[in-house]
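Q: structure, please.
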Amino acid sequence: MKKEKVESLEQAREQIDAIDHAIIELIATRQFYVDQAVRFKHSVQDVQSPERVESVISKIRLLATEQGVNEDIVERLYRDMIHHFIQRELKEIRP
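A: Predicted coordinates for the structure are as follows:
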């Protein structure tokens, strides 16, 4: 997404609203693929996979740094999102 200087608070808010829409759409797409991935997992350990979680966190912290975004905020957001997705997956594999 291209960053452009705005000339008013209204323009800034319009851009923020558009970004929020895109973020939600991306989270929904991520959830879709998490739902697909659960088909290939056979145990609670497969779902929880702490090493995978830490790998994702390391990657997103690096991406945040590259973009000049606070890594701690991004990590908290991702940990919350991952926790939610893990809980969602656990419901699928538990009897």
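
Q: for the rest of this, base every contact and every neighbour count on C-alpha atoms.
A: Noted.

Q: who are the packing partners of the helix or strand where I27 lies?
A: Under the criterion of DSSP states H and E, I27 resides in helix 9-37. Under the contact criterion of 3 or more C-alpha pairs under 8 Å, 6 or more residues apart in numbering; DSSP states H and E, helix 9-37 touches helix 71-93.

Q: here is the second sequence; please produce its structure so I can put it next to the first one:
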Amino acid sequence: MTDDLADVRFAIDAVDAQVVRLLADRERLVRRAAAFKTDEQGVRAPARVEAVIGKVRALAAGAGASPDVVERVYRAMIGAFVELELAEHHDSLKRNQ
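A: Below you'll find the model as predicted:
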């Protein structure tokens, strides 16, 4: 099998489409979880973040991925979802005033 850069990029694009679908699934779940959280500390949940990071580092190692890269990606993703949740909580508080 001969790969060239175009083939590799095509495969990357296919993986990206899967990742985006999975991120959409994760966002829906994050939004559902947000309904159970009553304050900013509940949203930020530093202990939960560290538990998730430990879990995905182990998963990365088992999958042959760099645990450091996976951790950085997850920290960025979790940070973005925390911002989303905080914005929703803020909007919810404004609506309920």
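
Q: TM-score for the pair, please.
A: Once superposed, the chains reach a TM-score of 0.87 (TM-score structural alignment, normalised by the length of structure 1), with 90 aligned residues with a C-alpha RMSD of 1.2 Å.

Q: any idea which residue sits dead centre in structure 2?
A: M77 (3.9 Å; C-alpha atoms, centre = their mean).

Q: show me what that one lines up with in structure 1.
A: For M77 of structure 2, the equivalent position in structure 1 is taken to be M81, counting by TM-score structural alignment.

Q: circling back: and the contacts of whichever helix or strand comes after the helix holding I27 of structure 1?
A: Downstream of helix 9-37 of structure 1, the next assigned helix or strand under DSSP H and E is helix 44-48. Among residues not part of helix 44-48 of structure 1, those counted as contacts by C-alpha atoms under 8 Å, 6 or more residues apart in numbering are 38, 41, 86, 89-90, 93-94.

Q: just tell me the aligned range of helix 44-48 of structure 1 in structure 2.
A: Taken onto structure 2 by TM-score structural alignment, helix 44-48 of structure 1 occupies residues 40-44 there.

Q: in that stretch, what counts as buried?
A: Of the residues in stretch 40-44 of structure 2, those scored as buried under the neighbour-count criterion (16 or more other C-alpha atoms under 10 Å) are 43-44.

Q: now it on structure 1. Mean distance?
A: Averaged over the aligned pairs, stretch 40-44 of structure 2 sits 0.8 Å from structure 1 after superposition, using mean C-alpha distance after the TM-score superposition for structure 1.
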